[in-house]
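S.K.: Please find the sequence and the predicted model below.
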Amino acid sequence: MKVTDLIDVLKMKKLIGSLDPELNIGKISQDSRDIQSGDLFICIDGTQVDGHNYVETAGANGAGVIVAHKDIQKAAANVPVVYVPDTGKAMSLLANHFYGYPSESMKVIGVTGTNGKTTVTYLVEAILKAMDKKTGLMGTIEMHIGDEVHKTKNTTPDSITMQKALHLMTERETEYFTLELSSIALEMGRAWGLDLDVAVMTNLTHEHMEFHHTMAAYAEAKKLLFSQLGNGRKNGRTKAAILNADDETIHSYRIATAAEVISYSVKDETADFFATDITYSRTQTRFNLVVNGERYPVVTNLVGLYNVSNTLAALAAVYALGIPLEDATKAVTSLAGVIGRLEIVPGANDIGVYVDFAHSPDAMEKVLGVVREFTQGRVISVFGGAGEREHEKRPIMARIGTELSDYVILTTDDTGKEPQEQIIAMMLAGIEKDNYEYIENRKEAIQHAIAIAEPGDTVILLGRGHEADYNDRGTMIRLLDSEVAAEAIELRNEQKV
C-alpha cells in the first residue's frame, strides 16, 4: 500500500519531513526489531516499554515512516515523522485500513466479562461448526482459523496482530469470528476498528485491580465493548447485545448500547433466554431453554450452573446471528469440553481429578460449589497466589478455598520476582480453619494431593488451567497441571496394583 494512501486515513496529524509518494509500505509494526526497509514504525507507549525510545533502531533498520505522539525528531534523523494525538488509536486505524477492513466481511461476536469468556467463545464456535459454517476464534488459549490452531500470547492481541489475523481469515473465507475481549484490551484500544455484530457480557466480579484499581473503572472498561456496537446496521443486519440478567450490572450495560438487548438468566424467568429444569452430574448438564414461550431441551458436556449461564449466552449470540434454536440447542453437545475449564484428567478410577483456570474469588467459589455437588467423599483443592498482581484477593481466595474444600494444599502460582514468603503470608491471613498444609513446589503439591486422595474424593487443581508456561522466580519453565496430574495418577495406579 502506498504510504500516502495509508497515512491519509488519519484525520489529525502533523508531518515533519516529506513522504515519498511512491513508497510502498511492506508492513506496520510497533516492534523496532521487526522493521525492514520501507516499513511503518509506530511508537506505542505501553505498560512496560515505550516505543518512542526505540526510534533510532527502527530508523537504522530502514523504516520508511514513523508515527509518534512524543517529540522524537532528533532520534528520527532523516526519517519522516507523522505526529498524532494518540498512537494507540492511530495504530488501530492504520492496521484496519492496511489489511482492508477484514471484520466488515464476516459476522463478529465479541465476548467480555470476568469469567466464562473462553467457554462462551468455544461454545459459539462449536455450534457454528456443527452448522457447517466457516469459523475463526481468538482468545486466551489459542487462535483458530477453521481447523488450524495457533498459540496466542494474550487474551486479546494488539490491533496489528488482530487485523492481520482477520485478513488471513478473510482469505480462508471465514464467515464467523468469535473473540474474547479483556477489560485491559478494551481500555487500551486493541479492539478499535473491529466491526462487531454481537457483544456478549458474561459477568462482572473482582479482577484486574492491579490495572483498573477500582471496580467502577473495571466496569467502565467493559462498557466500551457495548458502545462499540454503534448505532447502525452492518451489511443490512441489526446488531445485538447479549446481557446476563443475573448480574447486577445489567442495567448499566443496557443503557450503554443502542443495539437491541437480549437477556439471559438461570434465575429470572422474565429474561429472554431462561434455563429451567436444570440437572447435572459429574460429566453432563441438562436443562430446558425457554424462549418466547417455547421450550428446547439442551444437553451439554459442561458441568455446573455457571456453565448453564455460559451456554445461554452462546445460544443467545448465535440466535442473534440467525441460527435457528432447534439446530443450535442440538449442536451444544458437539463441544466435548474446554481445555483447563473443569477439565477431567482421565485415568483415575476411584477418584476424580480436575483442572480449572479459576483465579478470581467468584470463579473459585463457583467451581468448588459445583465440585461439591457431585463429590461423594472429600474435596481436595490445590492452589496458590500469582505473584506481582492483585494482593488484595489472596486472603479472600484462601478463605474461600478452605471454607469450601475439605482439605487444601497451598502452593505457588507464577511467583514472578515477588518473594513467595510474602505471597503465602497474605494468603494465610485470610484463613480461619486448620484444614490445609503448604507445599511450595507446585508439582509436589499436585502429586501429594492425588496420593492422599481416597476413593470417592475429588482433587481440583485451581488457578492455571491451560497454562503451561510457569514463571518460577523470574525463570520460565514448563508446568502444565494436567500433565503433572496424569503422571501422579499413573503412579497412584501402579502403587495400587
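M.R.: Good, I have the coordinates.

S.K.: hey, let's count contacts and neighbours off CA atoms from now on
M.R.: Noted.

S.K.: Give me the helices and strands touching the one helix or strand Val308 maps to, please.
M.R.: With elements taken from DSSP states H and E, the one containing Val308 is helix 305-320. Using 3 or more Cα pairs under 8 Å, 6 or more residues apart in numbering; DSSP states H and E, the elements in contact with helix 305-320 are helix 117-130, strand 198-201, strand 240-244, strand 260-265, strand 273-280, strand 285-291, helix 325-331.

S.K.: Go again with 6 Å.
M.R.: With contacts defined as 3 or more Cα pairs under 6 Å, 6 or more residues apart in numbering; DSSP states H and E, helix 305-320 has these neighbours: helix 117-130.

S.K.: Give me the contacts around the helix or strand just after the helix it packs on.
M.R.: Stepping forward along the backbone from helix 117-130, the first helix or strand reached (DSSP H and E) is strand 135-138. By Cα atoms under 6 Å, 6 or more residues apart in numbering, the surrounding residues in contact with strand 135-138 are Met143, His144, Ile145, Gly146, Thr174, Glu175, Tyr176, Phe177, Thr178, Leu179.

S.K.: And the next helix or strand after strand 135-138, what's buried?
M.R.: Tracing the chain past strand 135-138, the next element assigned as helix or strand by DSSP H and E is strand 142-145. Buried residues in strand 142-145, counted by 16 or more other Cα atoms under 10 Å: Met143, His144, Ile145.

S.K.: Alongside the first one, take a look at this:
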Amino acid sequence: MNVLKDILYKVNLNAVVGSTNIAINSIDFDSRNIANNDVFVAIRGTVVDGHNYINVAIDKGALAIICETLPAKLVDGITYVEVDNSNKALAIMSSNYFDAPSDNLKLVGVTGTNGKTTVTTLLYQLFKNAGYKVGLLSTVKVLVDDVEYKATHTTPDSLTINKYLKLMNEAGVEFCFMEVSSHGIHQSRTEGLRFEGGVFTNLSHDHLDYHKTFAEYRDVKKSFFDGLGKHAFALSNTDDKNGLIMLQNTNAKKYTYALKGYADYKAQILENEFSGLLLSIEGSEVWTRLIGNFNAYNVLAIYATAELLGLEKVEILRLISELKSVSGRFQYLVSDEKITAIVDYAHTPDALINVLETINSIRTKNESLITVVGCGGDRDKTKRPKMAHIASELSTKVIFTSDNPRSESPEAIIEDMEKGVEPQNFKKTLSIVDRKQAIKTACQLAEANDIILIAGKGHETYQEIKGERFDFDDYKIVQEFLKQLQK
C-alpha cells in the first residue's frame, strides 16, 4: 500500500490542506490517465498548464492534488499540497513511489550536445559483452537488459524513468547508461535519482529555441554535475572550452579526458579510415570500427567510464575492439558501383562539421562529396543558415531538403537555410523539398567512388509533417535507390 506522506518524502512543501496519511493508488501528471484514489500533479508545460485540469482530475477520482498554486475553490475531502516546483516534486515522488530504484543500480548519465546516444549505447554494448545485465535509456531505444521498449524523448518524464529503473531492478540489472538532455535537466526529470557518475561530451549550438541563450544552455548542463554526490564521478572532455566549467562546483570526484590537451585520460589517433580508427589510449593501441575524430572522443569517454566503473584496462580495450556502430551514427554502405552512402544524425552545426571534416580527412579529393541536408521545423531557427553554410563550404554538391518540418512550411525552412550560403557556393546547391526525391537525385548525381552524406535524421524511421508521422528511413531509402542504379 502506498501512503501519500511516504511518497512526499524529501519534497519541499509550501502548504498542505487535508490529510497526507491517506492510501493512494498511482501518480500521474496527465488528467486523462487519472483513476480512483490517484494523485494528480499539476505541471505548467510550455503548451498546456496542468492547473487548468485539477477539477477534471478530481472528477475522475483523484484523492490528492500537487500544485504550485492552490485553486481558489477547494473541494471537500481532497488533499491539496502546494509546492514551489511541480516538476521537481513529481521527480522525487516518482522515485519514492517506485522504491528509489536508482539506489540499486550503478546509473551513469551522459550529457552534451553531440555523442550522448553513441556513448550510452556503446557503453551498454560493452558492459553487455563483458557479461553484465545492463540497462539503457536513450533517444533511440530503452533496454531493460535484453527487453526493448520504444523511446519517445531523449530524457523521458520522471515517472517513466523510474518505472524503467524499477523494471531494471526486477531484472537484476547492475549498470544503466542514460542520456541526459538539457530539457530533461531543466524540467527536473532527473531529480531524486542517484547517479554513480556523469559524463560531459561537448557543447555547441543547439536548442536555443528552448534555452534562448548559449549561456543558459551551458548552465543547465552544468547544473547536472552540480547535483552529483560525493560518491559519484564527473568525467569531462576538456578539449571542449566548456569542459572545466562543468566541473567547477561539483562534489563528485573529478576526471578529465582529451585528445589534445593535458587530461587524466589521453588518446591519440594513429589511423583514420572508412573502415575504422586505430587509437592509442593510455599508451595501448586499439582498433575500433567507429570512424572519425568525434568518435575518437566517444571511444575515449567510453574507456574512461568503464575504468571508473571498475573494469580492467586490458579487458576494456578488447571490448572496445568488438563494438559495433550505432544505428544512424555514421552508418554507411558501399554499392556495387563503389558509391559510398553515409547516414548520420548530424542535426547541429557542430555535428555536421564533425561528419563532413571526417569524410574530407579520409577521402582522396578525386571523388565528389554530395550532401543531403535539411533542418527541423518548430526548432531553433538560428542554426539553419549555419548548417547550410557548413554544408556548402565542405561539400562538392549540396541538396537542401525537408527534415521534420512539423508545423512549418518546408519551403520557408529551406529559404532560411539558403541565407547562409556564400555567393561563391551558390552553384553547388540544389533545393528539393521532397526528401525522398532529394536522396534519389543525390544517387543519380553520384559516380563511382563518390560519397553521399544524408544528414539530420539518422536513426529516425519517420518524417513529421503537420502533426502526422509518416514512415521514412534514410538508410533504407538510399539503399533502395543505389540498388536500382545497379540494374
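M.R.: Nice, I can see it. Predicted model, so just to flag it, every value in this text is computed and none were measured.

S.K.: angle of the helix holding Val308 of structure 1 against helix 117-130?
M.R.: Counting by axes from the mean of the first three to the mean of the last three Cα atoms, to 10 degrees, helix 305-320 of structure 1 lies at 50 degrees to helix 117-130.

S.K.: Now do helix 305-320 of structure 1: which range of structure 2 does it align onto?
M.R.: Aligned by TM-score structural alignment, helix 305-320 of structure 1 falls on residues 293-308 of structure 2.

S.K.: residue in structure 1 matching Lys381 of structure 2?
M.R.: When structure 1 is aligned by TM-score structural alignment, Lys381 of structure 2 is paired with His391.

S.K.: hang on, its match is in a helix, isn't it?
M.R.: No - read with DSSP: H, G, I helix; E, B strand; the rest coil, His391 of structure 1 is coil and lies in no helix.

S.K.: Report the two of the contacts of strand 135-138 of structure 1 separated the most.
M.R.: Met143 and Glu175 (15.4 Å; Cα to Cα).

S.K.: From start to finish, how long is stretch 278-295 of structure 2 in a straight line?
M.R.: Using Cα to Cα, to the nearest Å, the end-to-end distance of stretch 278-295 of structure 2 comes out at 11 Å.

S.K.: now stretch 302-317 of structure 2
M.R.: Using Cα to Cα, the end-to-end distance of stretch 302-317 of structure 2 comes out at 10 Å.

S.K.: List the buried residues in it.
M.R.: Across stretch 302-317 of structure 2, burial judged by 16+ other Cα under 10 Å covers Ile302, Tyr303, Ala304, Thr305, Ala306, Leu308, Lys313, Ile316, Leu317.

S.K.: so how far is that stretch off the chain centroid?
M.R.: Here stretch 302-317 of structure 2 is found 23 Å from its chain centre; the criterion is Cα atoms, centre = their mean, to the nearest Å.

S.K.: What lies in contact with the helix or strand containing Val343 of structure 2?
M.R.: In this structure, Val343 of structure 2 sits in strand 340-344 according to DSSP H and E. Strand 340-344 of structure 2 is contacted from outside by 328-334, 451-455, 458, using Cα under 6 Å, 6+ apart.

S.K.: That one vs structure 1, average distance?
M.R.: Strand 340-344 of structure 2 differs from its equivalent in structure 1 by a mean of 0.6 Å after superposition (mean Cα distance after the TM-score superposition for structure 1).

S.K.: Run a quick neighbour tally on the counterpart of Thr441 of structure 2 in structure 1.
M.R.: If you follow Thr441 of structure 2 across to structure 1 using TM-score structural alignment, you land on His448. Using other Cα atoms under 10 Å, His448 of structure 1 has 15 neighbouring residues.

S.K.: Check which residues of the helix or strand where His448 of structure 1 lies are buried.
M.R.: His448 of structure 1 belongs to helix 442-452 when assigned by DSSP H and E. Neighbour-count burial for helix 442-452 of structure 1 flags Arg442, Lys443, Ala445, Ile446, Gln447, Ala449, Ile450 (criterion: 16+ other Cα under 10 Å).

S.K.: the inter-axis angle of it versus strand 352-356?
M.R.: On the basis of the same axes, to 10 degrees, helix 442-452 of structure 1 is oriented at 150 degrees to strand 352-356.
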